[in-house]
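Visitor: The sequence and its predicted three-dimensional model are supplied below.
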Amino acid sequence: MGLSLQAQLCVVVFGIFLSSFIHLHEFRKLDGFEFPVYSTEYCPRNETEWEERSTAINCSDKNGYVCLPNKNITELLEFCYTIPFIWIEEGICLYLNKRPSIVLSYNCSQFQFGCPNATHKSFDLFENPECTTIKNGCFLAEPSCYSSPKPKV
């Protein structure tokens, strides 16, 4: 019986460790920004996820939640911005610059699909997932994102 109880205890401790690790990974705070910025695997895909993530990193009515790629389009970042929301123009995606820590625009008119065709607010970003779907330094909706890699010499 002792071994069974010990095994059960190990499973519980491992489960607590694993859930803590997953939580830390999801909200890994990054250095070098002028406000708290966290790395994330994906941006919210709907309003419920948006609200949950906003609450998890303590955003408020004065500093709204935003999830965007970094300047190099290599990592997704989530943060509470300095204002409640951002107006985003038609044909524009956004990214977060590090120094200074400001949101800048990226012209997405060359996207094959999914470039926003109307002005919208940043809290509706989940309705334009192509602006946060990235891989290897590009937006997946860009034709150049699918070009074959250069051969190694």
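Guide: Perfect, thanks for sending it. Residues are numbered from 1 along each chain as shown.
Visitor: alpha carbons only for contacts and neighbour counts from here, please
Guide: Will do.
Visitor: Can you tell me the closest non-neighbouring residue to the residue most central in space within the chain?
Guide: For the chain, Leu76 is the residue whose C-alpha lies nearest the centre (CA atoms, centre = their mean; 3.6 Å). With sequence-adjacent residues excluded and distances taken as CA to CA, 6 or more residues apart in numbering, Leu76 is closest to Pro69, at 4.3 Å.
Visitor: got another, please set it beside the one above:
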Amino acid sequence: MLALFQRRFLMEPISKGMECPLNKTQWKQRSLEFGCQNVDVYHCVLLEDKTDVKEICVERSLLTKGKCPVLTYKGYRHWMDCNIPGCPDTFYESNETYKYPVCLKKTNAPESHSYYSKRLSVGLGVGITLFLLLLVAFIWLYIIFRRRKRNADLLGRKDVHTYN
């Protein structure tokens, strides 16, 4: 059963603003429009980070209760535990996810929860901190240099006046 779920897909989400069909009629209509062929059937699956959904054509498979299908970051179908009201409470086929809208619900904001956004935030924070530290160090060294030069100039002038 796991072998069926290990096919890889392109990670382009469906058009912005579109959602997965949430009833059998809508699901069948979208399936006709999507044009899956042979043993592959229409699926609309939540991405692993819960930020978007993707429509794919793939063989159906049997899912266990308490599990929702997702696409991983690398493009593989997988299952995710579901333990909130509305989760699958029985075995079901992967192309019947519309029966469990909670499995299609986008819950995470891409800006704050995605792996790449977090890495960018940390990297940007470190970069800004290093820049500010370097700026403070440069200003401090500049002030010290100016004071020493001014003191050297003052000492040089005193020496000139004492010899005359």
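Guide: Okay, I see it. Everything numeric here is computed off the predicted structure, so don't read it as measured data.
Visitor: circling back to that earlier point, tell me which residue of the second structure matches up with the residue nearest to the centre of the first structure.
Guide: Using TM-score structural alignment, the equivalent of Leu76 of the first structure in the second structure is Val53.
Visitor: what range in the second structure does stretch 3-17 of the first structure sit on?
Guide: Going by TM-score structural alignment: stretch 3-17 of the first structure matches no residues.
Visitor: buried ones in that stretch?
Guide: For stretch 3-17 of the first structure, a neighbour-count test (16 or more other CA atoms under 10 Å) marks nothing as buried.
Visitor: Do a quick rundown of the strands in the first structure.
Guide: 28-30, 37-40, 65-69, 76-80, 87-88, 92-96, 103-107, 120-121, 134-135, 138-139 (DSSP state E).
Visitor: most tightly surrounded among these?
Guide: Ranked by average neighbour count under the criterion mean count of other CA atoms under 10 Å, the strands of the first structure are headed by strand 65-69 at a mean of 27.
Visitor: quick one: what's aligned to Tyr42 of the first structure in the second structure?
Guide: So, by TM-score structural alignment, Tyr42 of the first structure is matched to Glu19.
Visitor: residue contacts, the residue lying closest to its match once chain neighbours are set aside?
Guide: Spatial nearest neighbour of Glu19 of the second structure, excluding adjacent residues (CA to CA, 6+ apart): Val53 at 7.2 Å. Applying CA atoms under 8 Å, 6 or more residues apart in numbering to Val53 of the second structure gives the contacts Pro13, Ile14, Glu19, Cys20, Cys44, Val45, Leu46, Leu47, Leu104, Lys106.
Visitor: just checking, the second one touches Glu55?
Guide: Yes: Ile14 of the second structure is in contact with Glu55 according to CA atoms under 8 Å; the separation is 6.3 Å.
Visitor: So which elements touch the lengthiest helix in the second structure?
Guide: For the second structure, the helix with the greatest residue count under DSSP state H is helix 115-163. Contact here means 3 or more CA pairs under 8 Å, 6 or more residues apart in numbering; DSSP states H and E; on that basis helix 115-163 of the second structure packs against helix 110-113.
Visitor: redo that, cut-off 7 Å
Guide: Helix 115-163 of the second structure sits against no helix or strand, with contacts defined as 3 or more CA pairs under 7 Å, 6 or more residues apart in numbering; DSSP states H and E.
Visitor: Would you pull up how far it lies from the middle of the chain?
Guide: 39 Å (CA atoms, centre = their mean, to the nearest Å).
Visitor: next one: stretch 97-113 of the first structure
Guide: Centre to centre, stretch against its chain (CA atoms, centre = their mean), the figure for stretch 97-113 of the first structure is 14 Å.
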